[in-house]
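# make a model of this:
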Amino acid sequence: METTMNSYSRPSIFLALALAASVTQAADELEEVIVTADFRASELMNSAASVSVLGELQIQERGARHLEDILSAAPNVSWSTGASRSRFVQIRGVGDLEQYAEPKYYPSVGVMVDELELGSAANAGMLFDISQVEVLRGPQGTRFGASAHAGMIKINSNAPTDEFEALLSGGVGNYGAYNYGAVISGPLGDSVTGRIALQQNQGDGYIENEHLGEDDTAGYDELTGRARLRWQPDDGSRYELALFSFDAENGYDAYSLDNERKTWSDQPGADEQDTLAVSARGEWQLGVSTTLQAVVSDLDADLLYSYDADWISAEVCQINTCSFGHDTAREIFDRRRDQSTLDVRLLGGAEAMAAGEWRYALGFYGNQSREKLNYAYPSAWYGLYESASRYETDRYAIYGELEYAFSNRLSLTGGLRLERFEDDYRDSNGVGHDNSEDLYNGELSLQYDFSDNSFGYATLALASKPGGVNVAASSQYGFMSPAFQGFMQGKLRFDDERLLNREIGFKSRQLDGRLELRAALFYATRENAQLENWMWDDSAGLWIGYLDSNSDTDSYGLELETTFVASEAIELVANIGWLDTEVDTVTTFDLDRWDFVSKKDREQTKSPGYQYNAGMRTALPAGFSGVLELEGRDESYFGYYHDGQLEAYNLLNASLSWSNASLTLNLWGRNLTDEEYATHGLYFGADPRDDFGAWSNQTYYQFGAPRTYGLDISWRL
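Sure, this is the predicted structure:
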């Protein structure tokens, strides 16, 4: 892997920006984009937040199947693997990294499909029949509270249509990838419309298992279904019922002792999910300027996650000399998760703000989540260890927001959200914790229209994320060595985290609507930052994972997004994120020094110093169009227990499409230079082979997708 940015990437950014700043004759202008994630839908160029909107065309051109295929187009957004899909997202360096025993009902970055909160079930972020993906950076405390502590990703599916339409789609790609799907939408009566979308997505993955002689042990098999029913009996009311289903039988076989895409595991893992959710929404017009909205949802998910804990088979130690042989072990997490939510809000006041006018939002939110986990670690060396646990949380909130216009150009928005959080944990080892606390979220935002085409804002936002139980550490506490018990004695629970974000932003549309510029500058501090950490207790044979809330952090950065219609045939895009982070002090167990050490002024994990996405879309003769884009990011730490880093990388993507009124063909390719890059890392002694320094500490990587390409076909009836 390369340690520095490829030579073509930096010039590409500046070239794209220079082209975007040049002036040429153009007849077309950029279309208006609507953001739906706030209390009221607003135009992207007038929203007081740093937001990226990834549209349906961009999703299709990339051949994107899952969120992980598209998020790199948004600046200062990272994601973590450690599973078959990138389940956890980091925005501006804040976000969870992985999941083992910890419940994690409230990841720092929330993921929603329409009105449904996915939480830790975000493997289900599939992109078939999706109209757009909205990425909101920074805390969204008044609107979402702890569900969007560092940001929110909202996936909007296509709505039912008033006219009949149907779609058949399919695609094939390398590594045994293929998909097929269908959509049908239209009226079911005078006031009722409906839409159904189904897709099957399969592939072998990018790993070859040498021991089993198979190339699909990291494969994916995903079935996604959505159904939406809308009923509008009169002008004053409307209702929607939505059903969401996701069934994944994915494999998990990612790590190799030799850091390559060939594994020797004899018990490859699984990353399976069976989710069924339903949501209902009602909206009633109570007067000329007052609307009542209510959303209720229920989600049931079965999640099975397992992996080969020793990574190898007996064959490896027959070919090589191994110290102490090898263990035959698996780690298995079988969880059942149930979540019910209710959100009722009253919206009132003026729709279009003018001098002296105001509008408000008042609401109540409730979330009840229950999780049962059956854990097993069968090992030839340590025997069979099993445990069972249940974790219950109740979260209730009241919230309000008021916006007032001092003039036709200047307005002020203030919001406050008070949350009550309660949790209760019990496991088969006799460990039990319960707690309750009050959380406060607030926002103050000043917005100013410099002209009809330029808009600015300054925002101060306070966000709180609840504390909780360090589940694995609590259940393992009685088995730890004395030194580790002493270290963890005050860390079996972690405190609530408070994030204060200061942000200023500017958005402008120039050159007769052909050039759009969006920029945001932010500075954020986290008190009691919940940092993921790991320790290896060699005497007890325990990996101890926990959240440490004894540190504070600082971060600041910039997001810059530009789109320029250079001519009727050419559109240019350049998005850049810059980020600098610092953790005051974090104490961890150093595997090389074999002692507890304190690290000062460390960068946060998964916080690359820069990210970029730059590209060109061009219309070609005879119905053809093409896209060429570059994306990349700086190096970043993958953990706190070690100073290993994921190296910088740069990827080249392209697509060539042809379409007429009913048929579309898209030939796409991602990472066309076949660059090898890592998306997650581990550091410990895993290799028993004497010739490779038996049981010495080494860095091991999980790699991102290699060169992938395919052909997608869709036919509209």
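# please make it C-alpha for all contacts and neighbour counts, starting now.
OK.
# tell me if I'm right that Leu168 and Leu663 touch.
No. Counting by C-alpha atoms under 8 Å, Leu168 does not reach Leu663; the two are 9.8 Å apart.
# mutual contacts of the two, please.
714-716 (C-alpha atoms under 8 Å, 6 or more residues apart in numbering).
# and these as CSV, adding secondary structure, neighbour count and distance to Ala270?
Listed next are the shared contacts of Leu168 and Leu663 as CSV, based on DSSP: H, G, I helix; E, B strand; the rest coil; neighbours: other C-alpha atoms under 10 Å; distance: C-alpha to C-alpha, whole Å:
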residue, secondary structure, neighbour count, distance to Ala270
Ser714, strand, 19, 31
Trp715, strand, 17, 34
Arg716, strand, 15, 36
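# which of the three states applies to Gly186?
Of the three states, Gly186 takes strand under DSSP: H, G, I helix; E, B strand; the rest coil.
# that one contacts Thr161, correct?
Yes. Counting by C-alpha under 8 Å, Gly186 touches Thr161, with 5.0 Å between them.
# show me which of these two is the more surrounded one.
Gly186 (19 against 16; other C-alpha atoms under 10 Å).
# could you measure from that one over to Ser157?
15 Å (C-alpha to C-alpha, to the nearest Å).
# next one: Thr291
24 Å.
# find the centremost residue of this structure, please.
Val89 (3.4 Å; C-alpha atoms, centre = their mean).
# list the buried residues in the helix or strand harbouring that one.
Here Val89 sits within strand 88-91, counting by DSSP states H and E. Within strand 88-91, the residues scored as buried using 16 or more other C-alpha atoms under 10 Å are 88-91.
# for it, name the packing helices and strands.
strand 77-80, strand 109-113 (3 or more C-alpha pairs under 8 Å, 6 or more residues apart in numbering; DSSP states H and E).
# pull the number of nearby residues for Met616.
Per other C-alpha under 10 Å, the neighbour tally for Met616 reads 20.
# wait, isn't it in contact with Ala566?
No. Under the criterion of C-alpha under 8 Å, Met616 is not in contact with Ala566, lying 10.0 Å apart.
# sequence B follows; please return its structure for comparison with A:
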Amino acid sequence: MIARFLLLASVAGASLITSHAFAEEAPSAADSAEQASSPRGDVIVVTARRRQETAQEVTLAISVIKGDSIEATGNFNVVKLQQLAPTLQVYTTNPRNTSVNIRGLGVPFGLTSDGFEQGVGIYVDDVYNSRVAAATFDFLDVSQVEVLRGPQGTLYGKNTTAGAINITTNQPTFDFEGRAELTVGNLNYKQAKAAISGPLSDTIAARIAVAATSRRGTLFNTTTDRWINEQDNLGIRGQLLFKPNDDFSLTLSGDFSRQNPECCGTVFVRVGTTQRPITRQYDELVKAINAANPGRNYATPSRNPYDRLTDLDSSLSAGNKIGGVSAKAVWNVGPGTLTSVTAWRFWDWKPENDRDFTGLSVVSKSQNPSQQDQYSQEFRYNYESQKIDFVVGLFGFKQRIDTQGTEQQGADASRWSLSGTQATNPAILQGLTATNTQWLKSTSAALFGQLSWKVTDALTLQPGARLNYDKKSGFYQRVVTNGAGQVISCTPTPTAGTDLAAQCGVYQPQVSAPSDSAWNFTYDFNINYKIARDVLAYATYAKSFKTLGINQNGLPLNADNTVNYDAGTVKPESVNHFEVGLKTQFWDRRATFNLTAFRTEIKNFQATVNGGQFGTVRGYLANADKVRSQGIEADFKVVASDRFTAYANGAYTDAKYKKFTNAPCPPELSGGTFVTGNQTPDAPGQAGNTPSHPGASLSPRACDISGQDLPGVSKWAFSYGAEYNVPVTLLAKEGQVYLGVDGNYRSHWNSNASPSIYTDVKGYALTNFRAGFRGEGFDIFGWVRNAFDVNYIENLQVAPGNTGLIAGQPGDPRTWGGTIKFSF
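The predicted structure follows:
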């Protein structure tokens, strides 16, 4: 799919890591001779609008990271890539529950639902990947990655409201070439990559690439006596290029990737007091369980998350398979180019989790395997002339996802979740099982296009438009059986205090079949003016949307414990985006400084919310009235000489709920008795039945979080890097000895959909070093990442049940190793 202005805007936050891989702009014809003799590094040729352009002449905020730069810095998937792109935020608790946001927008933070669209599109060789799980796989034979910021719709097949990540792989060549790479490091880290390409005939070329990564886990599970959260990735891609003449080419591609790690576990981070009765909160519950089981003496193995100890007692797995085939045909027709991209992709997800985050048998089983098939077809026609360029396209997309879920309560569930005499009877909840069956069908079609009118040599106007149709339908059924295997019913509402009422309070049977469709018309307009030879100013307005959503994982309950069917569908987001930018080069174009300011306003923002209980519903979508993200991004890079290069990128992002008056409450305002009438809720973190508060605490039914920050967003983010090299002859090989450094900083952020005092993640700074010797066809270097062994948290999770338990995943400790690369 034609990426919207896929080229380097200057954010070389990674474009420059090694001098032979520094991301520099494509030269215009007038500048080719001058740039050929300039010491500014290699040239990146990008044809975002099907013609060669310099990055400084195209009006879009975009980071371009070369494949060699990705390898040198160890950022081998999208999750790691955020260390190089300050406005990219990627948070993951497992491959399915992965959030990829740009400027704080894109995916609702929290548990993933199949029923909504991704606000940040992930594309591999023009093929849209609808599931964000693709972000957790290793990059495979990648040429470069572009991170586009802001709405993309008038040049993309699939509309995205926050941006796009466009991954381009190395293509088959008619010249024989190959490359191999081997990396080893501590934690038993091993990574191997290889690719080979060449002609099969005068008109057919082929390329095949493989990659494998393994690493010991970073958390030690004292229950199983094993390291968990390991890496175990394997990928392969094959391509055939048929090119009978200069006017036509057909590329057939197939890929398959597999992950099968023991993942994804958490560690104890802290306990935060909720409004639940004090005897029903984490520490007191553990005491009660120990008292009821003499000699057990359960305790978490450590209350320091950086001891990296856990005691999870449920099976863990993150089995993940993804792959597909595609056919891309490019045909020069008259004055333009016709492109067709046909693709089928699949995703198989086989997880096993410990949803109580403890070594207690509260939730003894939590599994939600799913299988996805998607089909997409895109046609584009691109026309180019001296004054007028345009792109017009058609896009069709069809998807089906089937999920089979099982969640079961364990031997400690009654003591954990019930009160009074029921808490002393394990049989009430032990073996209680919820079995979920669900499917989703999604269809999308679009007509899109963009015009570029060169009014003068300096002034260009670029209007674009998109007409989009979406339809979603789903089915969800939860069947609940008790410990004896008997199906239970919660209709009519069971009598309070009975065993059945207790069981229905944990898992309630439910059937829903949400369905909806919507048309959307959107547009954008860009005006840019070349103030001087190397100074370009631009302004963009985009009216965009994220299409409707459906709640596919079950629906929340009303106050009377009945199913809220009105929550089955979620309104489309309405997006107004404003952006201005200035692109400059100076010092004979050795230095580039770009500045971007943006403001995005979204009505009916699709937010993930959580009811806080085990079985009513894990998480669901709801519309927040209004959200706003605004900020400034600055990017600087310099190639002082062939010996020294450097870059620095920074972003300030202020992303807030402007109006969300009926949001779920954070844990410190949850767990008590709901207020009625004119009652006033108690203070945050005021537990009930304490000496200072003898009665039950009162909790609000909903909270007004207007004005609070969106989850997952750091206000300040920076990345930087530099490299110095010296030419030498070593072991009869001519080359360069080099020393490089890169690093990044992110300020604090909150990891709960409704910001909580207990889920504030502290800011951190990471620093990486590398040193090596490279020459023609080889590169040998050693590296150390997180060189100062900084302790930091990647994400925090609120355990269900309002017990106050907060679990999390620590970031990687210091790692080190060496890499050998050869090419021919």
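# need the TM-score between these chains.
Once superposed, chain against chain, the TM-score is 0.88 (TM-score structural alignment, normalised by the length of the first structure); 659 aligned residues with a C-alpha RMSD of 2.2 Å.
# ok, Leu168 and Leu663 of the first structure, which is more surrounded?
Just comparing Leu168 of the first structure and Leu663: by other C-alpha under 10 Å the higher neighbour count belongs to Leu168, 18 against 15.
# the more buried one corresponds to which position in the second structure?
With TM-score structural alignment as the criterion, Leu168 of the first structure lines up with Ala180 in the second structure.
# which is the next helix or strand following whichever helix in the first structure runs longest?
Counting by DSSP state H, the longest helix found in the first structure is helix 9-21. Using DSSP H and E, the helix or strand that follows helix 9-21 of the first structure towards the C-terminus is strand 34-35.
# average offset between that following strand and the second structure?
After superposition onto the second structure, strand 34-35 of the first structure sits on average 3.9 Å from its aligned residues (mean C-alpha distance after the TM-score superposition for the first structure).
# any common contacting residues for Gly186 and Thr161 of the first structure?
Listed as contacting both Gly186 of the first structure and Thr161 by C-alpha under 8 Å, 6+ apart are 193-195.
# from those residues, which land in strands?
Residues of those located in strands (DSSP state E): 193-195.
# okay if I get those as CSV plus distance to Cys317 of the first structure and neighbour count?
Formatted as CSV, these follow (distance: C-alpha to C-alpha, whole Å; neighbours: other C-alpha atoms under 10 Å):
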residue, distance to Cys317 of the first structure, neighbour count
Thr193, 63, 22
Gly194, 59, 23
Arg195, 56, 23
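# closest to Arg518 of the first structure out of those?
Nearest to Arg518 of the first structure, judged by C-alpha to C-alpha, of these is Arg195 at 34.3 Å.
# what does that closest one correspond to in the second structure?
Arg195 of the first structure maps onto Arg207 in the second structure, by TM-score structural alignment.
# how many residues are close by the residue nearest to that match when sequence neighbours are not counted?
Among residues not flanking Arg207 of the second structure along the chain, Ser197 sits closest, at 4.2 Å (C-alpha to C-alpha, 6 or more residues apart in numbering). By the criterion of other C-alpha under 10 Å, Ser197 of the second structure has 23 neighbours.
# next up, the contacts around Ala277 of the first structure.
So Ala277 of the first structure contacts 116, 243-245, 297-300 (C-alpha under 8 Å, 6+ apart).
# lining up the residues you listed with the second structure, which overlap?
Of the contacts of Ala277 of the first structure, the contacts whose aligned counterparts also meet in the second structure (both residues aligned by TM-score structural alignment, their matches' C-alpha atoms under 8 Å) are 243-245, 297-300.
# just those: which are in strands?
243-245, 297-300.
# nearest to Tyr440 of the first structure among those?
Among these, and counting by C-alpha to C-alpha, the member closest to Tyr440 of the first structure is Ser297, at 24.0 Å.
# in the second structure, what residue corresponds to that closest one?
Under the alignment (TM-score structural alignment), Ser297 of the first structure pairs with Ala343 in the second structure.
# ok, now how distant is that match from Leu252 of the second structure?
For Ala343 of the second structure, the distance to Leu252 of the second structure - C-alpha to C-alpha - is 10 Å.
# just Val64 of the second structure next, same as before
25 Å.
# give me the more crowded residue out of the two.
Val64 (32 against 17).
# that one in helix, strand or coil?
strand.
# picking that back up, which neighbours do Met616 and Ala566 of the first structure have in common?
Leu572.
# give me the nearest residue to the aligned residue in the second structure for Lys262 of the first structure, chain neighbours excluded.
Matched to the second structure by TM-score structural alignment, Lys262 of the first structure sits across from Leu309. Of all residues not flanking Leu309 of the second structure in the chain, Phe220 sits nearest, at 5.0 Å (C-alpha to C-alpha, 6+ apart).
# residue contacts, that neighbour?
226-228, 308-310.
# which of the residues you listed are buried?
The buried subset of the contacts of Phe220 of the second structure (16+ other C-alpha under 10 Å) comprises 227-228, 308-310.
# ok, the residues you listed vs Gln83 of the second structure, which is closest?
Nearest to Gln83 of the second structure among those, with distances taken as C-alpha to C-alpha, is Arg308, at 22.4 Å.
# burial of the closest residue to that closest one other than its chain neighbours, as a residue count?
Leaving out its chain neighbours, the residue that sits closest to Arg308 of the second structure by C-alpha to C-alpha, 6+ apart is Leu219, at 4.8 Å. Leu219 of the second structure: 26 surrounding residues under other C-alpha under 10 Å.
# dump the residue contacts of the counterpart of Leu219 of the second structure in the first structure.
By TM-score structural alignment, Leu219 of the second structure lines up with Ile207 in the first structure. Each residue near Ile207 of the first structure by C-alpha under 8 Å, 6+ apart is listed here: 215-218, 253-254, 261-263.
# may I see the residues you listed arranged in JSON lines, with secondary structure and distance to Ala380 of the first structure as well?
JSON lines is the format used below for the contacts of Ile207 of the first structure (DSSP: H, G, I helix; E, B strand; the rest coil; distance: C-alpha to C-alpha, whole Å):
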{"residue": "Asp215", "secondary structure": "coil", "distance to Ala380 of the first structure": "27"}
{"residue": "Asp216", "secondary structure": "coil", "distance to Ala380 of the first structure": "26"}
{"residue": "Thr217", "secondary structure": "coil", "distance to Ala380 of the first structure": "23"}
{"residue": "Ala218", "secondary structure": "coil", "distance to Ala380 of the first structure": "24"}
{"residue": "Asp253", "secondary structure": "coil", "distance to Ala380 of the first structure": "20"}
{"residue": "Ala254", "secondary structure": "coil", "distance to Ala380 of the first structure": "22"}
{"residue": "Arg261", "secondary structure": "coil", "distance to Ala380 of the first structure": "26"}
{"residue": "Lys262", "secondary structure": "strand", "distance to Ala380 of the first structure": "24"}
{"residue": "Thr263", "secondary structure": "strand", "distance to Ala380 of the first structure": "20"}
